[in-house]
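Enquirer: sequence-free structure coming up:
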């Protein structure tokens, strides 16, 4: 039974970011590291988007960026002012190739293409079982999400679920200088539903149907909505070059309470997803940075957690969407109606002052948030 100092179960975004930063830091070269995942990470299984000011550390794998985008509601369509932000897109396959290319240069880091079936903290060490082998380690970081865990809590659990088609047309139909950030003009059907359009050229775009709701849809309903939207854009001929789909948990459940001295849950399994929006890339980037600094100083993984006022803001929005899921379009329309997106981006990145928080929150429908505040005031 082979022993490693660190094992990462699941080689998704959070694990790969953390191990990559371990490798770059040079401060973990004396620690053996094993990544375990049943997926070999050699396909383009997802696309990540995030907003960022100026140049960033991931720019060399950003496949497209936009300085502005459209926002559409039932009653208006607005070109957003990003200020000094850019909206950036990273393809999953580009990210995986970039990370693994670096990890290959570090002999202390290994990858096992196996399915994890169990793990346990035995106090002196951690035991990890796969379908074919068993391993031990000093510290385990788990990013395999168990949907049953947050259901045991007292907080609402929604899903950001989506399906996207990357299409190619035979004539120029897209303006690739502008993305469509959110289009709520589509039928809401009692939910929070919107379309993304991410054009990478005049004839190529990712068109994605996204919902914030409690339950997933039948597969054909995602496809039907995308087809209808493409027809509404006036596109009569296109080819589907690629597809992606996924479901991201939206919850403020305190995942850190399930950590032990030697096991930490990370990524969506550890609450690293921004609960109110489902955005993952930027949050994982920040959390992995914090984790690296933490590991240089601490040995007890139970100490890695922090709650702040943004946790409570997320709770309020999720409470509203859980009870009145159809109100999502109204809330986001209020946030972006004036077209000034940069204060909202800064707020969602949890980088605002309290006064800036209040100026953003003041744009939202007041009655909805006052009622949610009264329901949740004692959870602060």
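Expert: Structure's in. What do you need? Given the structure is predicted, the values throughout are model-derived calculations rather than measurements.
Enquirer: going forward, measure contacts between C-alpha atoms and count neighbours the same way
Expert: OK.
Enquirer: Okay, helices next: where are they in the chain?
Expert: Per DSSP state H, the chain carries helices over the ranges 13-25, 92-103, 148-151, 219-232, 281-295, 309-323, 328-336, 342-348, 354-361, 366-376.
Enquirer: Against that first model, consider the following:
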């Protein structure tokens, strides 16, 4: 087995790996570098939907499925109109994202894509990546594989964002394509934080997902029965066709993924703690952290320099602790979050960009004994 040498290797052509590849390709500093990206999949299937918000135009506008500037939240006791401007909420199908970046890679002389399955990574004076059919070496490796230690860890506070959804087509105009439903708590499962999420694409087409933020998974029939009830009873749709379905699990956790970084290996994506612990959103977080890595390399810093913010990690831990201790509290929590805060500040907070005064406004809106209790339980971990 011959060994191929590169300046950098990216393990995994998922969200984080392709964001990082895109950032390398769009910075002329790296035009003479050699980079490999390895994945066991050819990334030829639409396996998920990415959603995010941002101000104005963005890098992915040409591949958007849909975008919105208005939203609704149905809480425990009220309907909340959520004006999103100056932000726009955007939807991208994973296959469109894969194709976009993989086309950039194919057209470049900087990055090579290898379809192969990584078996193990050995760090010595140089990092060796051994796969089924190839062997690679690089000065630095960006690894998106989640360590087995995460599943074994019993000390981290972890919730699972798990969901099942379907894109449906109706015979009659049913949806308002200008307004998405971010959370609808009118149909929850037992004492869990569970809600419907509706992305209307046209008046006759929408993606509807049943989502949980909970400590454990549920059986498939729970998703299916609640989706069916929501579509027929809440949305009053009697005739529809399911076009496609999707299902996923995203860890929302305070597990210290960053402890697995080394001098020559940087963990990225979920494996690097890039999923926002309190929301499960990762698209913009991956884009931002990839850009930070690029700047770090250019300035001679370690790629992980400045990737993490202790203040927002503390907020995430408190949030996770509150919902882990009382999973039925989610509907009330999110109703307060969306009804008591200016949406621009709320989204800025979720983007980890708020000032101290803005943080105080958010925290004050959510004040309760549950949060005070969670705060003191977790504070010692950040001393």
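Expert: In hand now; what should we look at? From a predicted model like this one, the values you see are computed outputs, not experimental measurements.
Enquirer: picking that back up, the helices of structure 1 into JSON lines, with extra columns for distance to residue 110 of structure 1 and mean neighbour count?
Expert: Converted to JSON lines, these look like this (distance: least, Cα to Cα, whole Å; neighbours: other Cα atoms under 10 Å):
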{"stretch": "helix 13-25", "distance to residue 110 of structure 1": "10", "mean neighbour count": "21"}
{"stretch": "helix 92-103", "distance to residue 110 of structure 1": "8", "mean neighbour count": "17"}
{"stretch": "helix 148-151", "distance to residue 110 of structure 1": "29", "mean neighbour count": "13"}
{"stretch": "helix 219-232", "distance to residue 110 of structure 1": "36", "mean neighbour count": "14"}
{"stretch": "helix 281-295", "distance to residue 110 of structure 1": "19", "mean neighbour count": "17"}
{"stretch": "helix 309-323", "distance to residue 110 of structure 1": "35", "mean neighbour count": "20"}
{"stretch": "helix 328-336", "distance to residue 110 of structure 1": "43", "mean neighbour count": "21"}
{"stretch": "helix 342-348", "distance to residue 110 of structure 1": "35", "mean neighbour count": "19"}
{"stretch": "helix 354-361", "distance to residue 110 of structure 1": "43", "mean neighbour count": "14"}
{"stretch": "helix 366-376", "distance to residue 110 of structure 1": "45", "mean neighbour count": "14"}
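Enquirer: Now distance to residue 268 of structure 1 too, for those, in a markdown table please.
Expert: What follows is these, written out as a markdown table (distance: least, Cα to Cα, whole Å):
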| stretch | distance to residue 268 of structure 1 |
| --- | --- |
| helix 13-25 | 8 |
| helix 92-103 | 16 |
| helix 148-151 | 11 |
| helix 219-232 | 23 |
| helix 281-295 | 9 |
| helix 309-323 | 15 |
| helix 328-336 | 22 |
| helix 342-348 | 17 |
| helix 354-361 | 25 |
| helix 366-376 | 24 |
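Enquirer: Over in structure 2, tell me which residue corresponds to residue 245 of structure 1.
Expert: Under the alignment defined by TM-score structural alignment, residue 245 of structure 1 corresponds to residue 247 in structure 2.
Enquirer: before we move on, what about residue 364 of structure 1?
Expert: Residue 364 of structure 1 maps onto residue 366 in structure 2, by TM-score structural alignment.
Enquirer: what does residue 318 of structure 1 give?
Expert: By TM-score structural alignment, residue 318 of structure 1 lines up with residue 320.
Enquirer: Determine which residue lies closest to the centroid of structure 2.
Expert: Compute the mean C-alpha point of structure 2, and by Cα atoms, centre = their mean the closest residue is residue 282, 2.3 Å away.
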